[in-house]
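*Asks:* this is a predicted model, with the sequence first.
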Amino acid sequence: MNARIILASASPRRRELLDQIGIAYEVRPVDIDESPKPNEAPADYVRRIAAEKSAACRAQTAPAGLPVLAADTAVVLNGRIMGKPKDKEDAFAMLRLLSGQTHQVYSAVSLRGQEHGEALSVTEVTFRKLGEREITAYWATREPADKAGSYAIQGLGSVLVQSIRGSFSGVVGLPLFETAELLLQQGIQVLHE
């Protein structure tokens, strides 16, 4: 199947989600500074990063002519953006903070084709109370090491989640409803004959 879009991400989870909806893509990740600006609101942060990724990729791949899709996801607790853990202690601290709490996952999508389209998904995720032994055992799986908020809802981290309200795929890293809407605006149908 010929690529219909360029995916400006190396994330295997985003690739799996695009595969799930049958959108063929070519992977061309970009490397940008993803540091939040001082006092930047989480919604503004993820929108900015997704837009910067798609713009950087578009600048590098302009001759291809395919729309460029980029996304960014942030785990947010009490207004604080929780990135990927720096080390074991950082992961443990994040998981302790998330334990028994409801947090938000902001996922922004940017699609650059004939025009630039953007979308934002916000999902509430509630963790059950976690014990220290459980946090230690979860860390030992290595799953939390490179995940925002130190968990992966699509993996073993699913057993930590009591409930979600919103987009499961948005928590994974690419909200499919919003992505499909943006693709349709560029003339790319997910469901077609």
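*Replies:* Here it is on my side, so go on. Numbers count the residues shown, from 1 in each chain.
*Asks:* for the rest of this, base every contact and every neighbour count on C-alpha atoms.
*Replies:* Noted.
*Asks:* report the central residue of this structure.
*Replies:* For the chain, residue 173 is the residue whose C-alpha lies nearest the centre (CA atoms, centre = their mean; 2.5 Å).
*Asks:* put this beside the first:
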Amino acid sequence: MIYLASNSPRRAELLTQIGVSFTRVKADIKEQRDVAESPVQYVARLALQKAQAGFINSQKDRPVLGADTIVVVAETVLEKPRDKTHAREMMLIMSGATQQVFTAIAVVNDQHTKQILVKTAVSFKQLTEQEISDYWHTGEPLDKAGGYGIQGIGGKFVTNINGSYSAVVGLPLYETDQLIKEFIKESSYVG
């Protein structure tokens, strides 16, 4: 049993899929990239800060898992779209290109921290203006890194994926399972 520092329905579904029991905890943090931060440093920091914020809001009786996912094209971080114009800009950047999707996971308690990062390459077909507009009107892009959901309608734009599909959705199944097991084993020696 763990705490999940996320409101994401996708992360909740993925944890349930691998048989992890959890209770959600609130983890409000400011999600803004520092000027000197690389995309990898950024996503890792966000995952850790979410886990730490969740721990503060938990009963501190079990580990807290925090995660974050970002989409990167040529060192440009594509986060959740602010509006239709921003979503269109992101889709045009990804159109006909390969993006890197980074998902970072952190598990913490009062004495121990463990993190991993999973990188997945996702290639998109060349998109038309009509496809981009139609996709925006589905409502799906609103709360998703990169402005698309691979597990939903946005999956029809994907021509190739190299890495973890579930990481692109929001939580890599194998790596998350291993991280939780290792954390529990290691932290039992810590305290």
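*Replies:* Looks like it arrived, so ask away. What you see is a predicted model, and the numbers here were worked out from it, not measured in a lab.
*Asks:* hang on, the earlier thing: map the residue nearest to the centre of structure 1 across to structure 2 for me.
*Replies:* Under the alignment (TM-score structural alignment), residue 173 of structure 1 pairs with residue 170 in structure 2.
*Asks:* same thing with residue 94 of structure 1?
*Replies:* Here residue 94 of structure 1 is matched to residue 90 in structure 2, going by TM-score structural alignment.
*Asks:* which residues touch the lengthiest helix in structure 1?
*Replies:* Ranked by residue count under DSSP state H, the longest helix found in structure 1 is helix 42-61. Contact with helix 42-61 of structure 1 is made by 8, 28-32, 34, 36-37, 68-74, 76, 79-81, 106-112, 118-120, as judged by CA atoms under 8 Å, 6 or more residues apart in numbering.
*Asks:* do the same with stretch 151-169 of structure 2
*Replies:* With CA under 8 Å, 6+ apart, stretch 151-169 of structure 2 has contacts from 10-11, 14, 69, 101-103, 118-125, 127, 135, 140, 148-150, 172-173.
*Asks:* now do the buried residues in it.
*Replies:* Using 16 or more other CA atoms under 10 Å as the test for burial, stretch 151-169 of structure 2 gives 154, 157, 158, 161, 163, 164, 165, 166, 167, 168, 169.
*Asks:* re the thing from before, check which residues of the longest helix of structure 1 are buried.
*Replies:* Neighbour counts using 16+ other CA under 10 Å place 42-43, 45-58 of helix 42-61 of structure 1 among the buried residues.
*Asks:* with stretch 10-28 of structure 1 instead?
*Replies:* So for stretch 10-28 of structure 1, counting by 16+ other CA under 10 Å, buried means 14, 15, 17, 18, 23, 24, 25, 26, 27, 28.
*Asks:* residue boundaries of the helices in structure 1?
*Replies:* Per DSSP H, structure 1 carries helices over the ranges 12-20, 42-61, 88-98, 132-140, 168-172, 176-185.
*Asks:* got JSON lines for these, with distance to residue 147 of structure 1 too?
*Replies:* Listed next are the helices of structure 1 as JSON lines, based on distance: least, CA to CA, whole Å:
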{"stretch": "helix 12-20", "distance to residue 147 of structure 1": "11"}
{"stretch": "helix 42-61", "distance to residue 147 of structure 1": "15"}
{"stretch": "helix 88-98", "distance to residue 147 of structure 1": "9"}
{"stretch": "helix 132-140", "distance to residue 147 of structure 1": "11"}
{"stretch": "helix 168-172", "distance to residue 147 of structure 1": "10"}
{"stretch": "helix 176-185", "distance to residue 147 of structure 1": "19"}
